[in-house]
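Student: have a look at this fold, sequence not included:
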């Protein structure tokens, strides 16, 4: 366990857990939702505004930052926290997922991945060792192992071969990470939707030993039912005394379902991406502010919400600025979405601590099923 980094489990309710991850840069209350700051910014938000929504930690993307502005430049300028004006914890992903999904002409070997940048076509190489070095230069508090994310659909043989290579890469990541007091390294469980492969992966990671464990290879198009099918057993294969992180999730219902199955941390671009495209998540489901029904509606998005968009602006205004292509549209809707996601997390933390998570989840499901308020 890294000095200055620890996990305390405070309460459980069924499989749902609440606790705190302690880091030198501050505590992370769990279950935690991490807004995604892809290129050193949560799009359309100031860092202090992200903090105001209740976020304890942000996620940064190794792939994007290594290509632009470059990890060495970020290090010269004092590290990612100082560069982007966020003084609380940052988790960086390893770059593996973006290499697989964004880059051109990639070549995968046991050594690592060679690829061309989607930005300018320049050639790069990522391996467990280079990923650890880039994340060290960025200065993130939680570092992710370098793994391969096999594209689905894939045969069980392909998934098994990929998982075993990822486990070899996990050992190389651990060796390259070394001893970095105050910084943590998380391993990533792979194995697709096959319990035996997930179990094999969990055993391999536990033997290597990490500060936390992620559940990888989900939220890649397999659908909620298949994802929950894996989450019914996968978190329980991981050490109970370490944080469990489900990568790339998700919609509010996905997040609640994951926490109900024993997950502690999640991240997703959805609140910010949806905010920029006119979608707002509310207690009563998704609102599409672009729809004409909102043009004369003086009511807020959600009368119970305390975010700036709901406190000070009408649906009619939000509809107008979205239709007009005004920047404030993405700013207000992103703030609302991030605020709502953090309200969900706070609600779950309190419900688990008080032993009423099942009731809280039933209320959440009822609200989502109601649908939006009736048009005027």
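Tutor: That came in fine, so what should we check first? All figures in this text were calculated on a predicted structure; none of them were measured in a lab.
Student: contacts, neighbours, all on C-alpha from now
Tutor: Will do.
Student: please, which helix or strand holds residue 110?
Tutor: Using DSSP states H and E, residue 110 falls within no helix or strand.
Student: what residues are up against the nearest residue to it once chain neighbours are set aside?
Tutor: Closest residue to residue 110 apart from its sequence neighbours, by CA to CA, 6 or more residues apart in numbering: residue 165 at 7.1 Å. Residue 165 is in contact with 110, 147-148, counting by CA atoms under 8 Å, 6 or more residues apart in numbering.
Student: and here is the other one:
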């Protein structure tokens, strides 16, 4: 069994392309990870997700521990077998969801006690229980347990949360133990405060992880502030290990993050947008709900090779969305995930060829054109 490793193949400016090797297969970087919250990427079959070009999925510890339960998943052969996805899976630690979704939570040094948003039942999550739940799920990349405070927050509040997260990072490392073939990533916190980001990165490097995430961004601070942090944050992390920006994002967020040295990202946006009638295309966003599409025989994007674009017209996609038909979410989600993976492949090729600047210029120029004119 091969272990977990990261090979950097090429750089272009600060952007990097490489391969994360895991026992369950390779992850080509920069990588976009579709989100399979409750052991499913909504409206997609696992083989369809793979067909879009995804090498790895993300699962949510918080949702899976509440329903159907980590022990049950373990009894049924682990998360990969349970959801019929035999490639790598990354699980988040549950920290972000507890902070944002759970009712009546109580935070202490030990961990977080909270009431489930599903049925109100009481649960306790700590670095140790998060590591155990993720072990039961059998994920390939495990995230350290952290606290992610909502922004805006004072410097003092950010510092307190970051230092607690660093103490929890050490406990996560200790509880994770020695698991060949599985990786543990630490999470840098500190909001938009450079001194806190530096302190956090130093603490994580001292502990030592298999990869490093940049957390606490894409939580409402805006793209300019996020890029401002990424302008220095990636350089604070080891060059020879993967860097993962959590919860990002829109296509132009992803492109800007890769330009600043990020290797991995995840976001619910392409799948969530697909279910609400929003398509992401190389010419920007298309709202299929709009009446202008009702008689349009053209595809969403004539250059796209996904099933939605090769087999169906805008008129049909408009009709099934308006009629509330399930195929609407299926086709638009497939299109969006396909487009996101196309962006990643385009950037991987451009970085390898040393032509990323030209690729990015074309990307922005196409988006600036806007959608094709109505008929």
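Tutor: That came through, no problem. Everything quoted here is computed from the prediction, not taken from an experiment.
Student: one step back: the contacts of residue 165 of structure 1, buried ones only, as a PyMOL selection?
Tutor: In PyMOL, this line selects whichever of the contacts of residue 165 of structure 1 come out buried by 16 or more other CA atoms under 10 Å:
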select buried, resi 147+148
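Student: which of the contacts of residue 165 of structure 1 show up in structure 2 as well?
Tutor: Contacts conserved in structure 2 for the contacts of residue 165 of structure 1, using both residues aligned by TM-score structural alignment, their matches' CA atoms under 8 Å: 110, 147-148.
Student: now, which of those residues sits nearest residue 215 of structure 1?
Tutor: Set against residue 215 of structure 1, the nearest of these by CA to CA is residue 147 (11.7 Å).
Student: re the thing from before, buried residues in the host helix or strand of the residue nearest to residue 110 of structure 1?
Tutor: Assigned by DSSP H and E, residue 165 of structure 1 falls within helix 156-177. For helix 156-177 of structure 1, the neighbour count (16+ other CA under 10 Å) marks 159-160, 162-174, 177 as buried.
Student: can you redo the kept ones among the contacts of residue 165 of structure 1 as a markdown table with distance to residue 16 of structure 1?
Tutor: Formatted as a markdown table, these follow (distance: CA to CA, whole Å):
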| residue | distance to residue 16 of structure 1 |
| --- | --- |
| 110 | 37 |
| 147 | 27 |
| 148 | 29 |
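Student: so which of those residues comes closest to residue 25 of structure 1?
Tutor: Minimum distance to residue 25 of structure 1 across these is 26.4 Å, recorded for residue 147 (CA to CA).
Student: what's residue 116 of structure 1 aligned with over in structure 2?
Tutor: In structure 2, residue 116 of structure 1 lines up with residue 115, judged by TM-score structural alignment.
Student: mind checking how far the closest residue to its match other than its chain neighbours is from residue 113 of structure 2?
Tutor: Computed as CA to CA, 6+ apart, the closest residue to residue 115 of structure 2 that is not its neighbour in sequence is residue 122, at 4.5 Å. Distance of residue 122 of structure 2 to residue 113 of structure 2, computed by CA to CA, to the nearest Å: 7 Å.
Student: centre-most residue in structure 2?
Tutor: Geometric centre of structure 2, nearest residue: residue 266, 1.2 Å, by CA atoms, centre = their mean.
Student: tell me which element that residue is part of?
Tutor: Counting by DSSP H and E, residue 266 of structure 2 is found in strand 264-267.
Student: give me the mean deviation of that strand from structure 1.
Tutor: Its matched residues in structure 1 lie on average 0.1 Å from strand 264-267 of structure 2 after superposition (mean CA distance after the TM-score superposition for structure 1).
Student: still on that earlier bit, from what I can see the residue nearest to residue 115 of structure 2 touches residue 105, true?
Tutor: No: taking contacts as CA atoms under 8 Å, residue 122 of structure 2 lies outside contact range of residue 105: 9.4 Å.
Student: and these two? which has more neighbours close in?
Tutor: Taking other CA atoms under 10 Å, residue 122 of structure 2 and residue 105 do not tie; residue 105 has more neighbours (18 against 14).
Student: from what I see, that one and residue 116 are in contact.
Tutor: No: with contact defined as CA under 8 Å, residue 105 of structure 2 does not reach residue 116; the gap is 9.4 Å.
Student: can you tell me how far the nearest residue to the residue nearest to the centre of structure 2 once chain neighbours are set aside is from residue 244 of structure 2?
Tutor: In space, and not counting its chain neighbours, residue 266 of structure 2 is closest to residue 33: 4.6 Å by CA to CA, 6+ apart. Using CA to CA, residue 33 of structure 2 is found at 10 Å from residue 244 of structure 2.
Student: joint contacts of those two?
Tutor: 264-265.
Student: can you report how many residues lie near residue 192 of structure 2?
Tutor: When neighbours are counted by other CA under 10 Å, residue 192 of structure 2 registers 22.
Student: assign a three-state SS to it, would you?
Tutor: coil (DSSP: H, G, I helix; E, B strand; the rest coil).
Student: which ones are touching it?
Tutor: Counting by CA under 8 Å, 6+ apart, residue 192 of structure 2 has contacts 225-226, 229.
Student: any idea which element residue 369 of structure 1 lies in?
Tutor: Assessed by DSSP H and E, residue 369 of structure 1 sits inside helix 357-370.
Student: sorry, back to before: from residue 350 of structure 2, how far off is the residue nearest to residue 266 of structure 2?
Tutor: Counting by CA to CA, the gap between residue 33 of structure 2 and residue 350 of structure 2 amounts to 20 Å.
Student: neighbour count: these two, which is higher?
Tutor: residue 33 (25 against 20).
Student: hang on, the more buried one in a strand?
Tutor: Yes: under three-state DSSP, residue 33 of structure 2 falls within a strand.
Student: that one is in contact with residue 52, isn't it?
Tutor: No: counting by CA under 8 Å, residue 33 of structure 2 does not reach residue 52; the two are 11.2 Å apart.
Student: got a list of what residue 96 of structure 2 touches?
Tutor: Residue 96 of structure 2 sits next to 146-148 when contact means CA under 8 Å, 6+ apart.
Student: go through those and name the one nearest residue 182 of structure 2.
Tutor: So of the contacts of residue 96 of structure 2, ranked by how close each gets to residue 182 of structure 2 (CA to CA), first place is residue 146, at 19.2 Å.
Student: that closest one and residue 199 of structure 2, how far apart?
Tutor: Taken as CA to CA, the span from residue 146 of structure 2 to residue 199 of structure 2 is 15 Å.
Student: in structure 2, which helix is the longest?
Tutor: When structure 2 is scanned for its longest helix (criterion: DSSP state H), the result is helix 326-353.
Student: separation between residue 326 of structure 1 and residue 83 of structure 1?
Tutor: 27 Å.
Student: out of those two, which sits in the busier spot?
Tutor: Neighbours around residue 326 of structure 1 and residue 83, counted as other CA under 10 Å, are more numerous at residue 83. The numbers are 17 against 12.
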